[in-house]
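>>> sequence-free structure coming up:
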């Protein structure tokens, strides 16, 4: 038990280094390097101890008595905006990449307590968003300094999984989330707020909250495994320093999400997998309320980013090329969360990417140690504005664009 506590402490301390990211909206497309190589397909698979972040039942199907998984991802998003037809002279192209890249660590540990009971802990970044415009799109309205936001979310999930029989396992996870946020260079939006002093340049604020995860994995036929998982909405503390920006006086809860998947071992060397995930962005007012929808920024019915709920579809393949060497590939597609009428405010949060392609591999150095690598490309996507800039800001259209590249390295040790 003392060994578990030492590992858990190391995991918690490592979480202090998390940086922002954005893929399916602002949720990551995959947790763990192995899953990244298959575009995030995880619902019906037991990749590693970090699989509990997606489906807590997965740790019941790990083969090792104990294992530790560590990884780091180099993430480089490219964000930009194009404004046209504006009456206040802000037409032009804007580059949101003054902060260019991010490093994202992850750690997980799992142990079989008995033939039927397993437990573990996983630390990972579930979501985030960053923009940094040195050429401030809002400068003509009186904004000063770089414009942008930085949202970082760190999740720690403790999991218990119970094997009902040889075919089926259930899992329960309890998640603690710590998120932090900062907005700069958006002073002109203070005029739309119930508290203009808490809209921009208030430094970094933090909030925390708790949620639960439930999961199931079951072998339903020879070589076929199904999985399903549900993660509750997480009611977090408000960002008090930005009570004039986010609806509900700084509220920024984590939306409910759930999904299902299938894995099919076609032949001993080849496994195909498919996942579906639903992310309820529309249930969080600060994310879902449209700009100029109702009350002022910060109010319960105040303006927000106008995001919709999305479905995410993932396909992946894993092939054991030879003893100790496994190859992976995958592709994912998600609905567009940002309507064309909401692009102006989303210059700050252009989470528009819909398609990802991934490749990856693992190599067993020996019976206890394995290294993995994965590369993911998020294909360039542009949402063109339609009646997107309010007349109070001079009208016209804002088009927002993003593409991404990320490279991940992982290490697994079994003991």
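Yes, it's here. Small disclaimer: the values here were computed from a predicted structure and weren't measured. Numbering: from 1, shown residues only.
>>> only C-alpha atoms from now on, for both contacts and neighbour counts.
Fine.
>>> helix, strand or coil for residue 349?
coil (DSSP: H, G, I helix; E, B strand; the rest coil).
>>> residue 10: how many residues sit nearby?
12 (other C-alpha atoms under 10 Å).
>>> Three-state assignment for it, please.
helix.
>>> likewise for residue 337?
coil.
>>> for residue 231, which non-adjacent residue is closest in space?
residue 213 (4.4 Å; C-alpha to C-alpha, 6 or more residues apart in numbering).
>>> wait, a helix at the one you found?
No - counting by three-state DSSP, residue 213 is not found in a helix; it is strand.
>>> wait, isn't it in contact with residue 174?
Yes - contact criterion C-alpha atoms under 8 Å: residue 213 and residue 174 qualify, at 6.3 Å.
>>> who has more neighbours, those two?
residue 213 (26 against 18).
>>> residue contacts, the more buried one?
For residue 213, the contacting residues are 55-56, 171-175, 229-232, by C-alpha atoms under 8 Å, 6 or more residues apart in numbering.
>>> at 10 Å what do you get?
Residue 213 makes contact with 52-57, 157-159, 171-175, 229-233, 256-258 under the criterion C-alpha atoms under 10 Å, 6 or more residues apart in numbering.
>>> next: residue 292.
192, 301-306, 342, 390.
>>> what about it, is that helix, strand or coil?
Applying three-state DSSP: residue 292 is coil.
>>> need the overlap of contacts for residue 213 and residue 174.
Between them, residue 213 and residue 174 share the contacting residues 56, 157-159, 231-232, judged by C-alpha under 10 Å, 6+ apart.
>>> please list only the buried members of those.
56, 157-159, 231-232 (16 or more other C-alpha atoms under 10 Å).
>>> which stretches of the stretch 251-400 of the chain form strands?
Along the stretch 251-400 of the chain, the segments classed as strands by DSSP state E, counting those that start in this stretch run 257-267, 270-279, 310-322, 325-334, 355-364, 369-383, 397-414.
>>> got the angle between the second one and strand 257-267?
So the one you mean is strand 270-279. 170 degrees (axes from the mean of the first three to the mean of the last three C-alpha atoms, to 10 degrees).
>>> same deal with the last one?
Using the same axes, to 10 degrees, one finds that strand 397-414 and strand 257-267 are set 50 degrees apart in direction.
>>> tell me the angle strand 397-414 makes with strand 355-364.
Going by the same axes, to 10 degrees, strand 397-414 makes 10 degrees with strand 355-364.
>>> got the angle for strand 397-414 vs strand 369-383?
Going by the same axes, to 10 degrees, strand 397-414 makes 170 degrees with strand 369-383.
>>> what helices or strands is strand 397-414 leaning on?
Under the contact criterion of 3 or more C-alpha pairs under 10 Å, 6 or more residues apart in numbering; DSSP states H and E, strand 397-414 touches helix 33-36, strand 66-84, strand 92-95, strand 102-112, strand 355-364, strand 369-383.
>>> next, the one to line up against it:
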């Protein structure tokens, strides 16, 4: 049974593997994405409220089902260079860029809410893909093992075969599905509290696997390992009644069991290793204001990578494996505007800013997770088909706004004065743009006339 459930989850959510805020999905659903992901104090739909502030679901008085599916496109590029002499005495320097050929990712999200007018209690359930990363950088054809190798042509040394001191074909695939039950209680007609226990399913695949010990054959490739994690989220929501709304939420660290990889080396030997990677705690503050046909939303978030297993540590272990990503805490600013002046056709505009979690000195360790986005822009709309049905859509575009760059690192070059083994004169960098089209459908269950049911 566990295997069947895992396979279903992988089928539905494993392609949702490109994030925008560190390795965190920027938002959930077409409405929330179109508002730049701001929803902590301005719950325009159930998906945004369920994801960012469980207390905010108290604003809904109906039974609502929400399904969103998006197509996500990304274009990461990996560049690197080595100085003259690194490939042998008198050899020229080499440099090149490799483009990702991963293709399109699918992003499904599902939410359901039970609300009742006049009740102080509201319940919700959701299954959201909330995190992921993934790249596919093919092996460099123009490499020193090729008899036609020309170092004067474009040549990316990071994608040289491992026998030529590169990584060869680089591929990663990480996804995190969060299934939650939410509960909100209205303390007064203006103030609500919420709680949300979470169960998480994650899958991770690395090629090659830098968390494993290398042998003379290099680093191994891994199968797709899975892990189960648990955590919670707590929220407060205040609606003044005259347009101003305030919200706050805290998502605890989602603690996972260790990923256990079955590794295969290039010489067909095998081994296993374990790697701990949790999901970071997130603190969100929100401000909302509604007047006439205008809804405004502003969220600030702080993501605690520095106290999260898998991200807090970095560097080489004594056996030359990688200890972790070495990320810093990040700040996220999300802003959105909704205009409702067109009958049945609300329009939305959103912007999101993300700081970069990757310090320059550990750029090399983060090649499998290059989805670092700084500026995101969104435009969305909805069409109110009738009192029950609504169709939502959003277009998203985002860019790194400059490459994340550093030096190539090697455990063979590590020393007391150079603990990460930085190679002088070398470079590694990556940047990317992303775009997405998402469509959502919302169904509001109609209240039955009690007299009709007599």
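Nice, thanks for sending it over. This structure is a prediction, so every number in the text was calculated from the model and none was measured.
>>> which one of the buried ones among the shared contacts of residue 213 and residue 174 of structure 1 is nearest residue 321 of structure 1?
Residue 321 of structure 1 lies nearest to residue 56 out of those, by C-alpha to C-alpha, at 28.6 Å.
>>> just tell me what that closest one corresponds to in structure 2.
Matched by TM-score structural alignment, residue 56 of structure 1 corresponds to residue 54 in structure 2.
>>> before we move on, what about residue 317 of structure 1?
By TM-score structural alignment, residue 317 of structure 1 lines up with residue 337.
>>> now do residue 270 of structure 1
Per TM-score structural alignment, residue 270 of structure 1 is aligned with residue 294.
>>> just give the closest residue to its match, not the sequence neighbours.
residue 339 (5.0 Å).
>>> got the contact list for the one you found?
Per C-alpha under 10 Å, 6+ apart, neighbours of residue 339 of structure 2: 292-296, 345-349, 381.
>>> pretty sure residue 170 of structure 1 sits against residue 119.
No - using C-alpha atoms under 10 Å as the test, residue 170 of structure 1 is too far from residue 119 to be in contact (11.7 Å).
>>> sorry, back to before: tell me the spacing between the residue nearest to residue 294 of structure 2 and residue 9 of structure 2.
36 Å (C-alpha to C-alpha, to the nearest Å).
>>> looking at the helices and strands packed on strand 397-414 of structure 1, which is buried most?
helix 33-36 (a mean of 31; mean count of other C-alpha atoms under 10 Å).
>>> so where is it in structure 2?
With TM-score structural alignment as the criterion, helix 33-36 of structure 1 aligns to 30-33.
>>> what do you get for stretch 346-358 of structure 1?
So stretch 346-358 of structure 1 is aligned with residues 366-378, judged by TM-score structural alignment.
>>> from the chain's centroid, how far away is the matching stretch?
Chain-centre distance of stretch 366-378 of structure 2: 9 Å, with C-alpha atoms, centre = their mean, to the nearest Å.
>>> now the end-to-end length of it.
27 Å.
>>> give me the buried positions along stretch 107-126 of structure 1.
107-112, 117-126.
>>> any idea how far residue 183 of structure 1 is from residue 342 of structure 1?
19 Å.
>>> to clarify, my last question referred to residue 405 of structure 1.
24 Å.
>>> sorry, back to before: the nearest residue to the match of residue 317 of structure 1 once chain neighbours are set aside: how many residues sit nearby?
Spatial nearest neighbour of residue 337 of structure 2, chain neighbours left out: residue 296 (4.7 Å); criterion: C-alpha to C-alpha, 6+ apart. As a burial measure, residue 296 of structure 2 scores 24 neighbours (other C-alpha under 10 Å).
>>> burial check on residue 11 of structure 2, number of neighbours?
Residue 11 of structure 2 has 10 nearby residues by other C-alpha under 10 Å.
>>> restricted to strands, list the contacts of residue 213 of structure 1.
Using DSSP state E, 157-159, 171-175, 229-231, 257-258 are the members of those that sit in strands.
>>> any chance of the residues you listed in a markdown table, with distance to residue 84 of structure 1 too?
Shown next, in a markdown table, are these (distance: C-alpha to C-alpha, whole Å):
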| residue | distance to residue 84 of structure 1 |
| --- | --- |
| 157 | 45 |
| 158 | 49 |
| 159 | 50 |
| 171 | 51 |
| 172 | 50 |
| 173 | 48 |
| 174 | 47 |
| 175 | 44 |
| 229 | 44 |
| 230 | 42 |
| 231 | 41 |
| 257 | 36 |
| 258 | 39 |
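>>> can you tell me which of those is nearest residue 283 of structure 1?
residue 257 (10.5 Å).
>>> if I look at the aligned residue in structure 2 for the closest one, how far off is residue 363 of structure 2?
Here residue 257 of structure 1 is matched to residue 282 in structure 2, going by TM-score structural alignment. Here residue 282 of structure 2 is placed at a distance of 23 Å from residue 363 of structure 2 (C-alpha to C-alpha).
>>> those two: who's more crowded?
residue 363 (24 against 19).
>>> okay, which residue of structure 1 is out on the far edge from center?
Ranked by distance from the centre of structure 1 (C-alpha atoms, centre = their mean), the top residue is residue 87, with 36.5 Å.
>>> quick one: contacts for the closest residue to that one other than its chain neighbours?
Computed as C-alpha to C-alpha, 6+ apart, the closest residue to residue 87 of structure 1 that is not its neighbour in sequence is residue 394, at 4.5 Å. For residue 394 of structure 1, the contact set (C-alpha under 10 Å, 6+ apart) comprises 85-90, 141.
>>> possible to save these as JSON lines with distance to residue 414 of structure 1?
Converted to JSON lines, the contacts of residue 394 of structure 1 look like this (distance: C-alpha to C-alpha, whole Å):
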{"residue": "85", "distance to residue 414 of structure 1": "60"}
{"residue": "86", "distance to residue 414 of structure 1": "59"}
{"residue": "87", "distance to residue 414 of structure 1": "63"}
{"residue": "88", "distance to residue 414 of structure 1": "61"}
{"residue": "89", "distance to residue 414 of structure 1": "61"}
{"residue": "90", "distance to residue 414 of structure 1": "57"}
{"residue": "141", "distance to residue 414 of structure 1": "58"}
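>>> just flag the most distant two among those.
Between any two of the contacts of residue 394 of structure 1, the greatest separation by C-alpha to C-alpha is 15.8 Å, found for 85 and 141.
>>> quick check: which element contains the residue nearest to residue 113 of structure 1 when sequence neighbours are not counted?
The shortest distance from residue 113 of structure 1 to any non-neighbouring residue, by C-alpha to C-alpha, 6+ apart, is to residue 119 (7.1 Å). For residue 119 of structure 1, the enclosing helix or strand under DSSP states H and E is strand 117-130.
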